[in-house]
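[1] The following comprises the amino acid sequence and a computationally predicted model.
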Amino acid sequence: MHGYGKSGLAAIAGLLMTSSLASAAAESVEVFSTSGCGCCIGWIKHLEGAGFEVTNENLPMADLYAKKMNAGLKQGQTSCHTGFVDGYIIEGHVPAKEVRRLLAERPDAIGLTVPDMPAGSPGMGESDEPYDVLIVREDGTADIYATYPKKETSAQ
């Protein structure tokens, strides 16, 4: 019909499947938290609602903290749960939108963090209190990656 033939169509289908599988693998998030943490469960539900496949393992607090430090986070960059997706660490209540952006842009960094547990961040309830999503570089420094809620600028 279009000159592809059966083998050409099979090759195209194979490429599409491989691409879809790679995309699906990149959207699988492994989360570590402590048992019974309601805000961790809220964040996991936020990710699932955004289409991520999430697994969760509960760890004792000391083991969870060691996992954070071993991944390259510094004191002041941590929160209550730690996720890993496609080679990046996602610490705390990072919005799914920013995780997707990170995976699309693939910056030279260890990952993203929302330190502490700010009100209004995913899993922490509703609030218009601002908070920052930080990108953590290989050397441990962090820069603002996004600010929430987005500040509206008025036209002058």
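    Done, it's in. Numbers count the residues shown, from 1 in each chain.

[2] Every contact and neighbour count from this point should use C-alpha atoms.
    Fine.

[3] Please pull up the helix or strand immediately following the helix or strand where Leu134 lies.
    Per DSSP states H and E, Leu134 falls inside strand 131-136. Counting by DSSP H and E, the next helix or strand C-terminal to strand 131-136 is strand 142-148.

[4] distance between that next one and the chain's centre?
    Computed by C-alpha atoms, centre = their mean, to the nearest Å, the chain-centroid distance of strand 142-148 equals 14 Å.

[5] And that strand, what does it pack against?
    Applying 3 or more C-alpha pairs under 8 Å, 6 or more residues apart in numbering; DSSP states H and E, one finds that strand 142-148 contacts strand 131-136.

[6] by contact count, what packs against the strand holding Leu134?
    Packed against strand 131-136, as judged by 3+ C-alpha pairs under 8 Å, 6+ apart, are the following elements: strand 111-114, strand 142-148.

[7] List the neighbours of that strand that are in contact with it.
    Residues from elsewhere that reach strand 131-136 (C-alpha atoms under 8 Å, 6 or more residues apart in numbering): 73, 94, 109-114, 118, 121, 142-149.

[8] Next secondary structure after the helix ranked longest in the chain?
    When the chain is parsed with DSSP state H, its longest helix is helix 5-26. The helix or strand immediately downstream of helix 5-26 is strand 28-33, counting by DSSP H and E.

[9] angle of the strand holding Leu134 against strand 142-148?
    Angle of strand 131-136 versus strand 142-148, following axes from the mean of the first three to the mean of the last three C-alpha atoms, to 10 degrees, is 150 degrees.

[10] A further structure is provided below for comparison with the first:
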Amino acid sequence: MNIDRRRFTLLTGAACLAPGVAWAENRPLVTVYKDPSCGCCGAWADHIAEAGFPTKVIEEPRINALKNRMGVPSALWSCHTAQVDSYLLEGHIPPSAIAHLLTVRPVIRGLAVPGMPIGSPGMEVAGMSPELYDVIAFKVAYTSVFMRFRGSLQIEQ
């Protein structure tokens, strides 16, 4: 292969990567509010950061009061609450669900994964099978299933 052909191949490959790089660089900040004693919340924030979202973690000793103030329905509570753009994120939501949310931009208040399902991002437990769980879309006095996962793998509905 001559030098010009190698240069063409390299430039073509770089051009194919550029849109993905730009998307990752333009992802919005995810602000995570967590109880100072919770470890899985930090593990979830690590997943979000590894997926290309800039993250900011804020220790919040009165996390339940924050959830009430932000309007997260108590039936959907988990261990941490986050914000991305105008949306709330409650619990161990997979990064792919957040990316999908920001792509389709439904008219909802946020997404939630109630509780702490085994295998969800930040809740991986060696030797335990991931649980099936739903990512719930919520508005004021309204919820519906947004996506379904087993661990970090999306399940078709």
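    Good, I have the coordinates. Please read all numbers here as calculations on a predicted model, not as lab measurements.

[11] TM value for the aligned chains?
    Remark: TM-score between the superposed chains equals 0.76 [TM-score structural alignment, normalised by the length of the first structure]; 129 aligned residues with a C-alpha RMSD of 2.0 Å.

[12] Just the buried ones out of the contacts of strand 131-136 of the first structure, please.
    Leu73, Val94, Ala109, Ile110, Gly111, Leu112, Thr113, Val114, Pro118, Ser121, Ala142 (16 or more other C-alpha atoms under 10 Å).

[13] which ones are touching the fifth one?
    This points to Gly111 of the first structure. Here Gly111 of the first structure is in contact with Tyr88, Ile89, Ile90, Glu91, Leu102, Ile135, Val136, Arg137 (criterion: C-alpha under 8 Å, 6+ apart).

[14] before we move on, the earlier item: run through who's touching the longest helix of the first structure.
    By C-alpha under 8 Å, 6+ apart, the residues outside helix 5-26 of the first structure that reach it are Val85, Asp86, Leu103.

[15] And stretch 40-60 of the second structure, by the same measure?
    24-25, 27-36, 79-80, 92, 94-95, 121-123.

[16] residue boundaries of the strands in the second structure?
    Along the second structure, the segments classed as strands by DSSP state E run 30-34, 55-59, 80-84, 87-91, 110-113, 132-139, 142-150, 153-155.

[17] list the buried ones in the last one?
    By neighbour count with 16+ other C-alpha under 10 Å, strand 153-155 of the second structure contains the buried residues Gln154.

[18] Once you drop chain neighbours, what's closest to the most centrally placed residue in the second structure?
    Geometric centre of the second structure, nearest residue: Pro95, 3.5 Å, by C-alpha atoms, centre = their mean. Spatially, and ignoring its direct neighbours in sequence, Pro95 of the second structure is nearest to Ile48 (5.7 Å; C-alpha to C-alpha, 6 or more residues apart in numbering).

[19] What number of residues are in the vicinity of the one you found?
    If you count neighbours by other C-alpha atoms under 10 Å, Ile48 of the second structure ends up with 22.

[20] Then Ala24 of the first structure?
    13.

[21] now it: how far from Asp86 of the first structure?
    Going from Ala24 of the first structure to Asp86 of the first structure by C-alpha to C-alpha, to the nearest Å gives 10 Å.

[22] is it true that Val32 of the second structure touches Thr81?
    Yes. Counting by C-alpha atoms under 8 Å, Val32 of the second structure does reach Thr81; the two are 6.0 Å apart.

[23] Give me the common contacts of the two.
    Here Val32 of the second structure and Thr81 have no joint contacts, going by C-alpha under 8 Å, 6+ apart.

[24] so what's the counterpart of Pro130 of the second structure in the first structure up against?
    Per TM-score structural alignment, the equivalent position to Pro130 of the second structure in the first structure is Asp128. By C-alpha under 8 Å, 6+ apart, the residues touching Asp128 of the first structure are Ala119, Gly120, Pro149.

[25] any idea how far the last one lies from Glu126 of the first structure?
    I take that to be Pro149 of the first structure. Taken as C-alpha to C-alpha, the span from Pro149 of the first structure to Glu126 of the first structure is 11 Å.
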